[in-house]
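Q: sequence first, predicted model second:
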Amino acid sequence: MEQALQEKGFAFIHVKQLKDVRKTLTVFQEITNEMPVAVVCQYAKGLENNLQEYWSNGGSFPPLAQMPFFILADEKPIEDVQHFRARFRFVDDIITPNAWDHLEAKIATITKFKKISSFPAGEQQEVAAPRYTRHFLSNFMKRGLDLVVAPAILLPLLPVMLLIALLIRLESKGPVFYAATRAGRNYKVFKFYKFRTMVPDADKKLKELQHLNMYTDKKDGPVFFKVSNDPRITRLGKFLRNTSLDELPQLLNVIKGDMSLVGNRPLPLYEATTLTTDSYAERFLAPAGITGLWQVKKRGKKEMSIEERIELDISYAHQRSFRYDMWLILNTPKALVQKDDV
């Protein structure tokens, strides 16, 4: 881990025992009047006991409690991740060695979340929109709906998906699926699946199409990219997008728990890394989803601005509930057929 941190240009303090983190950082703060931006803990057997001891011996200390806490591990070292995260709520994410490239953005985003959640009640009342408070029953019902509906849709449509896969291979060379790294809730990064609707080298042509971007190109602030009648889209891809059939593989992401049926769209990292300010970071408080508020209200409409899209995402993050999700699901069919090739 230390070598990887050095190679990526991170400055760090090495502490051998978790229980000594608070003491070490207190001394460091007294000397430098600064604090590190995050804690990264190397996974090892018996870590659970050490994590409990860490929290008991100072992890709840405000400067540490507001600091992002990551566990660095190899692929899937923890069998029941949900149980683990429920037991150790101060653990913000379990990362793997391939996370170094976007760790800085992840730290920035989670830090914003923790600042938001730690606002005093008086400050919260001054905010225009109410902060979302987690409700266990609503979250439980939402996940239950995902696990029931996603397989129920996926299994009957397998023949259709096989036909789509065959047609994609016949139309153009390249993979059937488009797998991209996306950022979801709490900046969790995962592999996002869709049927490929563009030419195989579409990502390499992104810079060539910047002048066609429907969103205003700003030097500072959020960055989104969307092109009307994108020339990279294949003929079959145009049909798949207009009917939303290209999104069927995302049901696998829902079953895996990367996404939900309803939520804010997971963003490419180049977009997500521009949404770490107080004004925008709240949209990541909601889970990633296949459909959501802005898809229902604004899908396929050219006039939607960056600010309007983000406002809708933040609005959903504030208001989301199982009942609200059901309303969005019922209103999604009307938005499935787009009015524009975007």
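A: Noted; the coordinates are in hand.
Q: for the rest of this, base every contact and every neighbour count on C-alpha atoms.
A: Noted.
Q: can you confirm Ile290 is in a helix?
A: No. Under DSSP: H, G, I helix; E, B strand; the rest coil, Ile290 falls outside any helix and is assigned strand.
Q: residue contacts, it?
A: Contacts were defined as Cα atoms under 8 Å, 6 or more residues apart in numbering; by that measure Ile290 touches Glu247, Gln250, Met259, Ser260, Leu261, Val262, Gly263, Asn264, Arg265.
Q: how about those residues in a markdown table, adding secondary structure, neighbour count and distance to Ser305?
A: Formatted as a markdown table, the contacts of Ile290 follow (DSSP: H, G, I helix; E, B strand; the rest coil; neighbours: other Cα atoms under 10 Å; distance: Cα to Cα, whole Å):
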| residue | secondary structure | neighbour count | distance to Ser305 |
| --- | --- | --- | --- |
| Glu247 | helix | 16 | 23 |
| Gln250 | helix | 23 | 25 |
| Met259 | coil | 26 | 25 |
| Ser260 | strand | 27 | 25 |
| Leu261 | strand | 27 | 24 |
| Val262 | strand | 26 | 21 |
| Gly263 | coil | 28 | 19 |
| Asn264 | strand | 29 | 16 |
| Arg265 | coil | 25 | 16 |
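Q: got another, please set it beside the one above:
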Amino acid sequence: MYKRENDFATVLDTDSDRDAPTTKAGSGPNGARKIGSTIVLSVGSQVASVPPPVRRPRTERRYRSVVTGFDLFVLVIAHVVVTVGYHSFDQIDSWRTPVLIGASMTAAIVSLGIQKAWDERILGTGTEEYRRVVRGYVFAVAALAVAGYGWGTSAGQSWTFGSLLIALVLTLLGRTLLRRHLSKARTEGRYLHSVLVAGDVEEVHELVSRADCLRRAGWRVDGICLAVDRGADSLPVAIDDIPVLGTDEIVLAVAEQHNFEAVALLPSGRWPHARTRRLSWDLEKIGAELLIAPVLMDVVGPRLHISPLEGLPLLQMSAPSYSGPAWIVKNVFDRVLAVLILMVIAPALLAVAVAIKVGSRGPILFRQQRVGRGGTPFTMYKFRSMVVGADEHKDDIADHDIGAGVLFKVREDPRVTRVGRFIRRYSLDELPQLFNVVKGDMSLVGPRPPLECEVARYGEDGAARRLFVKPGVTGLWQVSGRSNLSWDESVRADLRYVENWTFMLDLSILRRTIRAVLSGDGAH
């Protein structure tokens, strides 16, 4: 602990600290002595306390040890497999073999270390973690290849292009399994860091509403300090069941009293640069971290860059790009994969078509005008899941609409046929949209394809930005709950995709779609 007294900082020692040995360091008039775990610097007549380095929580250090151990284990296994399975015994007996294996393993370990692939802050996060691992192995392979070319030898190629690639695949697979275990544990309330949130009511509510996302990231909001004037008459007892512990003027005291592991500052005009800097220093002294949320909460990933300006870190946001090589790869990938999927599921398409024809009167396919990229209308195909003329009975069930915003949603819709109920549950009615992907009207992954009447009712919530890209057969809206989402949640999911699109994000959504479809949750 510390307190200010006439512009001097006085260290308040515990009894154990007073009995601790004291050492001196430095030269001239300045010196340093250690009292317990606190270092005290003397500069002239002034005394200032310097907190010890803040250690990461024990759970993070333990998880890092597990990940590091597994990475090294699969690296050894990969080299053993290539050495025993590829080389003959006379090659293995050569003195060069252990040298080459050692060089290969050392290059991988050093490269992963340089890329900070074992940083506790990114372990279990997903995309960034995988990116650092891939980058580490790619640089290791490149360095070994250049070294081999420079020495004019091809020795070691099997370990460079064999062992390291095998190790990369096993590392990514292992980290995925470990991350899944960590995510499950966090969902159950374990391995979470306690966070105190400080900000305006609206911003706090926005953050707290994402409790599930926070838990998956390892954070749990346990307290709130509201940004209100000193003379505020009263404070709410809680916001979304999270207790309000005071105002933002006593953030430090609340964080210290309740042992919060981090303080999250939300956008507010009450936190200028100088005050925020002082808070960061004070939090260091109690072993807590400072989290600062940007104004644009849904913009992350490659669009954000730190641009230092004379020591002032500016968060630079570049405009989203929907062109270039990555976008070409996405379009080619969509069409090729859509064709392959149609070839594989052709028997299932035929079976669904027969069931629809036998189950009710009417056409097999349902055609509907939807709005595509840039506001261009197109005809979307689906398997018919409702009775013929369902739109004519829409007004009859208007009172049962549970949708928010511009969506029309009805649970247990009486217009849905018996076959339609089954194919909707497992999203089989969406399969004909693969033909839209082949035609180029849609993408495999993208925002929900809107109706023309929905587009006409778009407001100022940014929903129109969804038209920047092609609509998708699946997307964040589907893997996040499908029809269980409110209008605001659906728009937020689609905007998150539009603002932060990457090819890796597409692959992640496709993987999560399989689980969402099999569970059938949110389909009605």
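A: Okay, I see it. Quick caveat: nothing in here was measured; it's all calculated off a predicted structure.
Q: show me which of the contacts of Ile290 of structure 1 is closest to Asn50 of structure 1.
A: Met259 (30.6 Å; Cα to Cα).
Q: report the secondary structure state of Phe70 of structure 1.
A: strand.
Q: which non-adjacent residue is nearest it?
A: In this structure, Phe70 of structure 1 finds its nearest non-sequential neighbour in Val40, 4.8 Å apart by Cα to Cα, 6 or more residues apart in numbering.
Q: measure how buried the one you found is and give me the count.
A: By other Cα atoms under 10 Å, the residues close to Val40 of structure 1 number 17.
Q: next: Ser280 of structure 2.
A: Applying other Cα under 10 Å, I find that Ser280 of structure 2 has 16 neighbouring residues.
Q: what's the strand or helix carrying it aligned against in structure 1?
A: Take DSSP states H and E as the rule and Ser280 of structure 2 turns out to sit in helix 273-285. Counting by TM-score structural alignment, helix 273-285 of structure 2 falls onto no part of structure 1.
Q: next SSE downstream of that helix?
A: Next element after helix 273-285 of structure 2 (DSSP H and E): strand 289-292.
Q: helices or strands next to the helix or strand just after that next one in the packing?
A: Next along the chain after strand 289-292 of structure 2, taking DSSP H and E as the criterion, comes strand 304-309. Packed against strand 304-309 of structure 2 by the contact rule (3 or more Cα pairs under 8 Å, 6 or more residues apart in numbering; DSSP states H and E) you find strand 312-317.
Q: how far does the strand it packs on sit from the chain's center?
A: Here strand 312-317 of structure 2 is found 21 Å from its chain centre; the criterion is Cα atoms, centre = their mean, to the nearest Å.
Q: taking their axis directions, that strand and strand 304-309 sit at what angle?
A: 150 degrees (axes from the mean of the first three to the mean of the last three Cα atoms, to 10 degrees).
Q: quick one on the thing from earlier: Three-state assignment for the residue nearest to Phe70 of structure 1, please.
A: strand.
Q: one step back: next, the angle from the helix holding Ser280 of structure 2 to strand 312-317.
A: Using the same axes, to 10 degrees: helix 273-285 of structure 2 against strand 312-317 is 100 degrees.
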